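Student: Below is the sequence, then the predicted model.
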Amino acid sequence: MMMNYPLTLQHAFKRATRIFPHKEIVTQTDGEPHRYTYADWGRRSMQLANALQKAGVEQSDRIATFAWNTYRHFELYFAVPCMGAVLHTLNIRLFAEQLVYIVNNAEDKIIFVDGDLVPVLERLADQFSSVKLYVIMGEAPHATGKLQPSVDYEEFIGDQPATYEWPELDENAAAAMCYTSGTTGNPKGVLYSHRSIYLHSIGSCFADGPALAERDVVYPLVPMFHANAWGFPHASAFVGAKLVLPGRFMDPLRVAKTMEQERVTFAAGVPTIWIGLLNLLDKEQFDFSALRIIISGGSAVPQALIEGLHHKGVTIVQAWGMTETSPLASVARLRASQEDLSLEEQFAIRARQGTMVPGVEFRVMDMETGQEVPWDNQTFGELQVRGPWIARAYYHDAESDAKFANGWLRTGDVAVVDKEGTIQLVDRTKDLVKSGGEWISSVEIEGLIMGHPKVLEACVVGIPHPKWSERPLACVVAKPAFIGQVTKEEIIEFLRPKVAKWWLPDDVIFVEAIPKTSVGKFDKKVLRNSYKTHNLAQG
């Protein structure tokens, strides 16, 4: 018989502070970076826990953050759940009505807010029904004082003891919560248990996955409000990795300089960040010799981006997941049998979403028959997953049954599976273009267009068509050096040998920028709405 050892975040906290007390946590600022150690972080986190207890926080209370990726946010990441409360990270880019809904639905008791973000909450504070206190982190130069009662973070924790006796917790108790981006209807709350975060952190250390290790210098550009920064802050504490936090400074030049100066080995962020970095690397050189891997997800990583960074000596690895999967589910690593393939074949494999990591089961189900599709790399179906860090229901949501069927999470992603059991997402169910009764993958066309040497970004949406029901429209952003120098005909001819004729977009529109969602994905609903009356035939 084995010990009944609770899998809680307290283990990661104690391990980081006892075994790796001298490892650094770095946060980018307007001036010199803020630096301290895991030992400093541990003391301040326990001061924070004492302050929360003094403020009346009890187990299961929701404590919200409205913040960038910083050392204070990282203190909250562990102090709140380790004392038994629930850390609720609020998306700082949400629409006002969604933010109000989320705060009230979660019944947040305290909100910790970065000083420069205070004005955003001030406009909404009178609509929050449950918030009893605002804790302001750093200077708030544009605040009007409307957030009341409020206290400065350093004042809040300053006179508290630097030791805290963590209570014994049930590993199945909630530790954190995030809300989905709410592309249809209200956002949905996902509760992560201590156990799920613990196991997910271990999953992030698998050699065939992200392979996070103590020797890494981890740079999560994915926001800490986006599915817990994909779990990498938690996993960094587990293994004792140096952590570099970007604050609000995520433009390509600042990213490149930080990666060079801090000798970053491991970075994570959505493809749009790395598209910007690649564009910068075409003009300037940086020393990325320490960098071993970039993990990218949130939306499909274009093969052209994988190829472009490879030729700059940078390895980007595609991973797939969602808020409901904590989020790590699959990683596109080459298998041993594929390492002797041509570079072109390897790029095509790496552009897939890859192999499910140990702990996650999957199946791809025909959307009409309800049967599992053959592994022929052609038959479309909905990807469904289950596992110990996969959500089984939404928080306070009566409509969960439609999303969680017979113990499986219905992802809403459409995929094909090859004979090796690796997956490729062809689209979201709502983003597939159905033309004349046949499916067209908008994601695949986008990836191909972004392989054009004059193209920075491309987004494809289905537009109503009187004969075919829908036809694809491509919205394209040219690289700065080629604005006005690339044509619709050039894009179509570039695509022609690569896709079936009926997959070719009926029109190509050149735009200044692609609208993005709050987590950096292409916002297709905005484009669909903007161009729903666009005359494809005339175009």
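Tutor: Perfect, thanks for sending it.
Student: hey, let's count contacts and neighbours off CA atoms from now on
Tutor: Will do.
Student: mind listing what Glu457 touches?
Tutor: Glu457 makes contacts with Met450, Val476, Val477, Ala478, Ile514, as judged by Cα atoms under 8 Å, 6 or more residues apart in numbering.
Student: quick one: which of these is nearest to Asp108?
Tutor: The shortest approach to Asp108 among those belongs to Ile514, at 33.4 Å (Cα to Cα).
Student: Against that first model, consider the following:
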Amino acid sequence: MMDRPLLISGIIEHAATVSAGTEIVARRIDGSTHRYGYAEAARRCRQLANAIVRLSIADGDVVGSLAWNTHQHFELFYGISGTGAVLHTINPRLFDDQIVYIVNHAEDRWLFLDATTLPLAERLAPQLETVRGWIYMGAPGELPDSALPGLLSYEDLLAAEGDDYDWPEFDERKASTICYTSGTTGQPKGVVNTHRSTILSTLYMSTADMIGGYAAGATDTVMPIAPMFHGNGWQMVYTAPAQGQRMVLPGRNFEPEKLYEQMVAERVTLAAGVPTIWLALVDLLKRERLPMPPTLRVALTAGTKAPPSLLRTLREEYGLGCRQTWGMTEALGVTKASPPPGSADAAPEVQEALSLRQGRMGFLAELRLVDDQGRPVPHDGESQGHLQARGPCVAAGYLKQDPVAVDGWLPTGDIARIHADGSVEIVDRAKDVIKSGGEWIPSVQVEAAAMDHPDVAQAAVIGVPHPKWQERPLLLVVPRAGAAQDADAIRAHLAGRIAKWWIPEEIRFVDELPMTATGKIHKVTLRERYGDPLKAAE
């Protein structure tokens, strides 16, 4: 058999050859729409590659991007990585000191910016020790006055280059992209993907079994609402061109009104985002009495455990298939959303239980559970333990750090159950489990039960010190607009849904919950604000 390297450049050239006219529809930062086919996208990627060479960006150099889901950002994934350089996607929502840390830690040589991130780059530039050049991704002829020295125009760079470029061949284990974890505790950690791992995860995540709802090629119009700096837009920057799917990019507009407008106008069939995105969309539909976008068939969600009430609403009120998967920056696409064989004819309560799990163990991935002493825990759907992963698309460690894998397995930081059919049920983050009277209370299950109450818009549970029980749960609730703030009613609602001793003695109503840069509730901040010992009666 031929031995050909697995390289990312092969994806965009394949799309240009067999899906030349299939569209990428992208919102620009100014709200206007850019449309082009995969053949034109590939041509611009080759122009970018020529510009990268002309800028003396060498093989292995790291190039950063502070940008949103635009067509220009999409091009960086091929025009940079395809040359042998490494694309470092940076989350603009991170705190300033975190961005400074990761740019310096990754040793970014150049930074690509857009109109929303230019002020951020200008503010941080004096602290960025390794950056030697800046490129502004705007419209042709648009180059704002800036304090950044020698700011270049992305479009001018491309216009000066031809589209004839021979993608180099090199070791498929060479780094392709770097993505840093969100760093809710300590500094963010860099996860380095290789060309090999990216191609393998793309192949796996392109299978119909992955989503349980993919259609063939351009029959699907997919929309990665997950930002491109979150696990490469959940790998859709690769899977969509690999499959020839029409792709819709929301630019900077993640507001539910803008997403809804784009879904309807572009006839989106499959969209992917964290649960908070879908909660906001459902809230819009109910508030404005709007129908679900008529072409939408599948809602993919991951990143954190989806509230059962959300899944039920999407399924029963809007007839939408909602698929959950589990993954992390360190392990992209290790579970699949399709239900186990034979479940299509199962009783409704069985199908309901399956929908609440976070996918099934995927091809090319292995998952296991261990107890606190590292001993294996059975996959019986009842026992729970520390979730570990291994496989060719799983990180063994972090950039410039010693490997963290234990006996070849990556500790994920999650507490989970694994069922006999390979389906995964996340119980909680290990650091968020509440230890009360020697037993565990999973915060996510209490939160999910609270979210089922019609007056609750958001809920978060943290453990706070208790004089007798070591810790007890504190429930923080953001009420729906106009709803009563009735703690007793919420406790009554929780009774029968969760164990009696899990029910919080104290419930506090708050205006909002702090969020991380990846759209998750920031429990470190909650513990700082509300972590005083409970004074309630024992």
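Tutor: Looks like it arrived, so ask away. Computed from a prediction, not measured in an experiment: that's the story for all the values here.
Student: Any idea how many residues pack against Pro472 of the first structure?
Tutor: With neighbours defined by other Cα atoms under 10 Å, the count for Pro472 of the first structure comes to 27.
Student: The host helix or strand of it maps to which residues in the second structure?
Tutor: Assignment of secondary structure by DSSP states H and E places Pro472 of the first structure within strand 469-478. Alignment of strand 469-478 of the first structure against the second structure: residues 470-479, by TM-score structural alignment.
Student: ok, now stretch 414-433 of the first structure?
Tutor: Across the second structure, the stretch matching stretch 414-433 of the first structure (TM-score structural alignment) is residues 415-434.
Student: For that stretch, list every residue counted as buried.
Tutor: Judged by neighbour count (16 or more other Cα atoms under 10 Å), stretch 415-434 of the second structure contains these buried residues: 415-419, 422-430, 432-434.
Student: what's the span of that stretch from first residue to last?
Tutor: 12 Å (Cα to Cα, to the nearest Å).
Student: thinking again about what came up before, closest one to His534 of the first structure out of the contacts of Glu457 of the first structure, please.
Tutor: Nearest to His534 of the first structure among the contacts of Glu457 of the first structure, with distances taken as Cα to Cα, is Val476, at 15.5 Å.
Student: Return the residues in contact with the closest one.
Tutor: For Val476 of the first structure, the set of contacting residues under the criterion of Cα under 8 Å, 6+ apart consists of Val455, Leu456, Glu457, Ala458, Cys459, Val508, Ile509, Phe510, Val511, Ile514.
Student: Generate a PyMOL selection restricted to the buried entries among these.
Tutor: In PyMOL, this line selects whichever of the contacts of Val476 of the first structure come out buried by 16+ other Cα under 10 Å:
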select buried, resi 455+456+457+458+459+508+510+514
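Student: Looking at the contacts of Val476 of the first structure, which one is closest to Glu165 of the first structure?
Tutor: For the contacts of Val476 of the first structure, the minimum distance to Glu165 of the first structure (Cα to Cα) is 49.5 Å, reached by Ile514.
Student: Same question for the closest one, what's its three-state structure.
Tutor: coil (DSSP: H, G, I helix; E, B strand; the rest coil).
Student: From Thr89 of the first structure, how far out is the residue lying closest to it once chain neighbours are set aside?
Tutor: Spatial nearest neighbour of Ile514 of the first structure, chain neighbours left out: Phe522 (6.5 Å); criterion: Cα to Cα, 6 or more residues apart in numbering. In this structure, Phe522 of the first structure and Thr89 of the first structure are separated by 22 Å, where distance is defined by Cα to Cα.
Student: Looking at the two, which is more packed in?
Tutor: Counted by other Cα under 10 Å, Phe522 of the first structure and Thr89 do not tie: Thr89 has more neighbours, with 27 against 20.
Student: In contact with that one, which residues?
Tutor: For Thr89 of the first structure, the contact set (Cα under 8 Å, 6+ apart) comprises Ala64, Thr65, Phe66, Ala176, Met177, Cys178, Met224, Phe225, His226, Asn228.
Student: Can you show me the helices along the stretch 51-200 of the first structure?
Tutor: Counting by DSSP state H, counting those that start in this stretch, the stretch 51-200 of the first structure forms helices over residues 71-82, 96-106, 118-122, 153-158, 194-203, given from the N-terminal end onward.
Student: Ile11 of the second structure and Ala41 of the second structure, how far apart?
Tutor: When Cα to Cα is the yardstick, Ile11 of the second structure and Ala41 of the second structure sit 12 Å from each other.
Student: can you check Ser32 of the second structure too?
Tutor: Using Cα to Cα, one obtains 18 Å as the distance from Ser32 of the second structure to Ala41 of the second structure.
Student: Over to His493 of the second structure?
Tutor: Summarising the geometry, the distance separating His493 of the second structure from Ala41 of the second structure, computed by Cα to Cα, is 53 Å.
Student: ok, which stretches of the stretch 301-450 of the second structure are strands?
Tutor: All strands of the stretch 301-450 of the second structure, identified by DSSP state E, counting those that start in this stretch, fall at 321-324, 335-336, 360-361, 366-370, 376-377, 385-390, 410-418, 424-429, 434-436, 439-441.
Student: can you name the residues of the first structure that the second one overlays?
Tutor: Aligned by TM-score structural alignment, strand 335-336 of the second structure corresponds to residues 330-331 of the first structure.
Student: what's the mean distance for that stretch versus the second structure?
Tutor: Following the fit onto the second structure, the mean deviation recorded for stretch 330-331 of the first structure is 2.2 Å by mean Cα distance after the TM-score superposition for the first structure.
Student: chain center to that stretch: distance?
Tutor: Relative to the mean C-alpha coordinate of its chain, stretch 330-331 of the first structure is positioned 14 Å out (Cα atoms, centre = their mean, to the nearest Å).
Student: With stretch 202-219 of the first structure instead?
Tutor: For stretch 202-219 of the first structure, the distance from its own C-alpha centre to the chain's C-alpha centre is 17 Å (Cα atoms, centre = their mean).
Student: Leu52 is in contact with Gln160 of the first structure, correct?
Tutor: No: Gln160 of the first structure is not in contact with Leu52 according to Cα atoms under 8 Å; the separation is 10.0 Å.
Student: Those two: who's more crowded?
Tutor: When Gln160 of the first structure and Leu52 are compared on other Cα under 10 Å, the one with more neighbours turns out to be Leu52, at 20 against 17.
Student: Looking at the first structure, name the residue matched to Leu494 of the second structure.
Tutor: Using TM-score structural alignment, Leu494 of the second structure lines up with Leu495 in the first structure.
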